[in-house]
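Enquirer: need the 3D shape of this:
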Amino acid sequence: MYQPLADRLRPNSIDEVVGQRHILGEQGVLRRIIQGGNIPNLIFYGPSGTGKTTVAEIAAAQMHRPFHRLNATTASLADIKAITADVGTLLAPEGVVLYLDEIQYFNKKQQQSLLEFMETGKLTLIAATTENPYFYIYNAVLSRATVFAFQPVSPEEVLPVVLRGIREMSQDRQGRVRWEEGVAEHIARSCGGDVRKALNAVEALFAAHAMDRGETVLTLAEAQVVAQRSANRYDRDGDSHYDILSAFQKSVRGSDPDAAVHYLARLLEAGDLISPCRRLMVMASEDVGLAYPQAVAVVKACVDSANMLGLPEARIPLAQAAIFLATAPKSNSAILAVEGALADLRAGRTGEVPPHLRDAHYEGAAQLGHGTGYQYAHGYPNHYVKQQYLPDALKNQTYYTYGENKTEQAAKQYWDRIKGEG
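Expert: Sure, this is the predicted structure:
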């Protein structure tokens, strides 16, 4: 019977698990919890192929309880009821261990069905998710479990597993197997920290030589084909999407053009044109803003060009926009001003529009006092006259503070001079 290579090489002990030294190392908290045998409800969060299922099975083996495994993409309430029905019976007098993969696909009712048994300790839940549990798992479940984050495995840690996989597959061959220099290293680098993906690539490499007779030669060119594009972790609806966009904006805000281009490239390599275009337009106002007001027009032109060209040519104007924003002077004075105004409104700090600012372009407005006393700024020297514009309740409020950049300081000096004469 066929058994996937990743399953054949699945670790049977904590010491065999690849990576996750931060939680499974000699003094790792999760390691000590598992070794202690008294395992609480756990939630494993992290990318695919980083050992979540393997560690769950090792943990369950320490508890000596019936072990059940469900995948939330296909499981139902009936499946949960069938498992919990055994709790307290001769089949499971001490309770059960449930490994629930992809728990984020369970709705609120399905997740809540576990609570009664989790609380009494009759069911130990070990759940796994590739999505942020604080977004997808309900608070009642989270409050009864401990979350452990699994990280992508480094290429240095994946390499020995790849070599072991090659040796394992070689044993199935009649003839000699050899591989070109760099084959294993390329697969280890290209798997994006996903050990399962690396072993699948090894398996695919051997499958391409299924008809070989005599010596089998695994080439670097073939390895590059079976492992292509896999190092770029990206899911348009998942955490990686928002993490990359966040890093993109923070790199531009931090004036690092190299990092900005790197994260832009990751978005474009995944075929995502819309997200970087939108984010660049946001950054032009949020992060460069009044330090270089023309940034909006420049970035809009680059974004329009990118959308007209489409990928792959779109990468050129978008790279231009990203580098332009990263190297431009920065100011967040505009967003601070509008956020301050919104905060007052949401807190109920508002007021009536002053009568002299109200619309006076209709018959009877004068009888209501609307527009009375308004001073037309263009009729005064320098197009300025001092008068109240904010409502009475906010008349002394300041929302906008000039940034320390050249452009805003020039405007400040101008208005200090003009208003000093008013």
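
Enquirer: going forward, measure contacts between C-alpha atoms and count neighbours the same way
Expert: Will do.

Enquirer: show residues contacting the helix or strand hosting Ala301.
Expert: Using DSSP states H and E, Ala301 sits within helix 295-309. For helix 295-309, the surrounding residues in contact (CA atoms under 8 Å, 6 or more residues apart in numbering) are 273, 277, 280-281, 284-285, 288-289, 313-318, 320-321, 325.

Enquirer: to compare against the first, here's another:
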Amino acid sequence: MEEPDLFTAAAEERQEKHPASTPLAVRMRPRTLDEVVGQGHLLGPGAPLRRLVQGGSGPAGPSSVILWGPPGIGKTTLAHVVSQATDRRFVELSAITAGVKEVRAVIDGARRASGGYGKETVLFLDEIHRFSKAQQDSLLPAVENRWVTLIAATTENPYFSVISPLLSRSLLLTLQALTDDDLRGLLRRAVADERGLGGAVSLPEDAEAHLLRIAGGDARRALTALEAGAGSALAKGEGEITLATLEEAVDRAAVTYDRDGDQHYDVASALIKSIRGSDVDAALHYLARMIEAGEDPRFIARRLMISASEDIGMADPTALQTAVAGAQAVALIGFPEARIVLGQVVVALALAPKSNAAYLAIDAALSDVRAGLAGPVPPHLRDGHYKGADRLGHAQGYLYPHDLPGGIAAQQYAPDAVHGKRYYEPTRYGAEARYAEVAERVRARLRGESDG
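Expert: Below you'll find the predicted structure:
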């Protein structure tokens, strides 16, 4: 016989005897694909997950599936439904707590179950992006030999967080955020269903609308807030979850931002692009989301320093000074006061004139160097401070700019391979307009075309 999962059995028995002690989000977890909300592109007739459930993995089916999407949209739920619908052995691991030892133990158990009882194993690995390369490598033999049907879940882009060999052997399924209609149906079912609130309270439209707003597309968050509101209403002896009761129970809206997931990068990107686009209000919105989600203020400060050079540059050379001063202040004082400093820096950067000329200039120069356009340093620029340098012609004929009118010497500085190349093309925005004029005059002097 298969070794019993005593912990799972005990949890299921406890849930059956004391359902009210189990979180609403767990009680309302779908038992079949038809109860799953959203993800119609994966669950319709002939769709990948429908085939996995109805036809099994088999010789032609997928042996590994990676579910990618934001938190609370049903990745864990789908894995449970797959295992239940196909009557397979189901094992769940979290990459936060499991390591190579645990993975190998599951694989060994899967091989015994397959050889001894003819029963397939579904391994659900949550947050696979937290696994190191070596830990992900340990999964490859089981996936290649189909000892397990792997269903891995991640909130981060798998092209960055999952190793290529595992990704190439997997069916990548992108889950879409749940719509308000999806969540509305889920909430109404939870209110009426015996597994949920069993009609003990009603949910008026204004309270339902508030739940949809604070859920941010996250089913788990919506059900958790509903449960808090219902508990508060019942404690007051009320038959409905009024908006006031719900707001009191929930306290405040949860921010739609997971600082450890994919949205960490999406919101940071939106902040920088809003600054680049000079939309100060949008930039402050994204900054507020990052702060409210508990983002590391040093991470925010680093992104702002980069933006000051990449997007503003010489259009306002003081922008980088402002960003660096802000980063130093943030490191010294921390939250909550650091929010004031970050807010000032974001406003300054968003409203500053923009130029990416310096950023483009260094990248163009790097591109030429990498392409082999380097060449020897002109002899008159080479080091002449050693014995025998004059016999080699080093530093001979060098013109000392400080000895000349205007402090500019008309001589060649760049190697022959890139002599005459113009990497820095200043804009006419902000302070850079003045630097553009300076650059033209200096270039003319270097070519010997002007004395003034």
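
Enquirer: with adjacent residues omitted, what lies nearest to Ala270 of the second structure?
Expert: Tyr286 (6.9 Å; CA to CA, 6 or more residues apart in numbering).

Enquirer: can you give me the strands for the second structure?
Expert: For the second structure, applying DSSP state E gives strands covering 64-68, 89-94, 121-126, 149-154, 171-174.

Enquirer: include mean neighbour count when you put the ones you listed into CSV, please.
Expert: Listed next are the strands of the second structure as CSV, based on neighbours: other CA atoms under 10 Å:
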stretch, mean neighbour count
strand 64-68, 24
strand 89-94, 18
strand 121-126, 25
strand 149-154, 25
strand 171-174, 16
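
Enquirer: wait, which of the ones you listed is closest to Gly393 of the second structure?
Expert: Closest to Gly393 of the second structure of the strands of the second structure is strand 149-154 (CA to CA; 62.6 Å).

Enquirer: so the closest one matches what in the first structure?
Expert: Mapped onto the first structure using TM-score structural alignment, strand 149-154 of the second structure covers residues 124-129.

Enquirer: so what's the aligned residue in the first structure for Ala288 of the second structure up against?
Expert: With TM-score structural alignment as the criterion, Ala288 of the second structure lines up with Ala265 in the first structure. In this structure, Ala265 of the first structure makes contact with Arg315, judged by CA under 8 Å, 6+ apart.

Enquirer: show me where the stretch 301-422 of the first structure has helices.
Expert: 315-327, 333-346, 365-368, 406-421 (DSSP state H, counting those that start in this stretch).

Enquirer: ranking those by burial, who's on top?
Expert: helix 315-327 (a mean of 21; mean count of other CA atoms under 10 Å).

Enquirer: tell me the average deviation of it from the second structure after fitting.
Expert: By mean CA distance after the TM-score superposition for the first structure, the fitted helix 315-327 of the first structure averages 3.2 Å away from its aligned residues in the second structure.

Enquirer: how far away from the center of its chain is that helix?
Expert: 22 Å (CA atoms, centre = their mean, to the nearest Å).

Enquirer: from Ala225 of the second structure, how far off is Ile214 of the second structure?
Expert: Separation of Ile214 of the second structure from Ala225 of the second structure (CA to CA, to the nearest Å) stands at 9 Å.

Enquirer: more neighbours: which of these two?
Expert: Neighbours were counted for Ile214 of the second structure and for Ala225 using other CA atoms under 10 Å; Ala225 has more, 26 against 18.

Enquirer: what sits against that one?
Expert: Ala225 of the second structure sits next to 211, 246, 249-250 when contact means CA under 8 Å, 6+ apart.

Enquirer: looking at the first structure, which of those hold up?
Expert: On the basis of both residues aligned by TM-score structural alignment, their matches' CA atoms under 8 Å, what survives of the contacts of Ala225 of the second structure in the first structure is 211, 246, 250.

Enquirer: right, and the second one touches Gly229 too?
Expert: Put plainly, it is Leu246 of the second structure. Yes: contact criterion CA atoms under 8 Å: Leu246 of the second structure and Gly229 qualify, at 4.6 Å.

Enquirer: burial count for the closest residue to Thr216 of the first structure other than its chain neighbours?
Expert: Of all residues not flanking Thr216 of the first structure in the chain, Val177 sits nearest, at 4.7 Å (CA to CA, 6+ apart). By other CA under 10 Å, the residues close to Val177 of the first structure number 17.

Enquirer: show me the contacts for Val177 of the first structure.
Expert: Counting by CA under 8 Å, 6+ apart, Val177 of the first structure makes contact with 170, 215-218.
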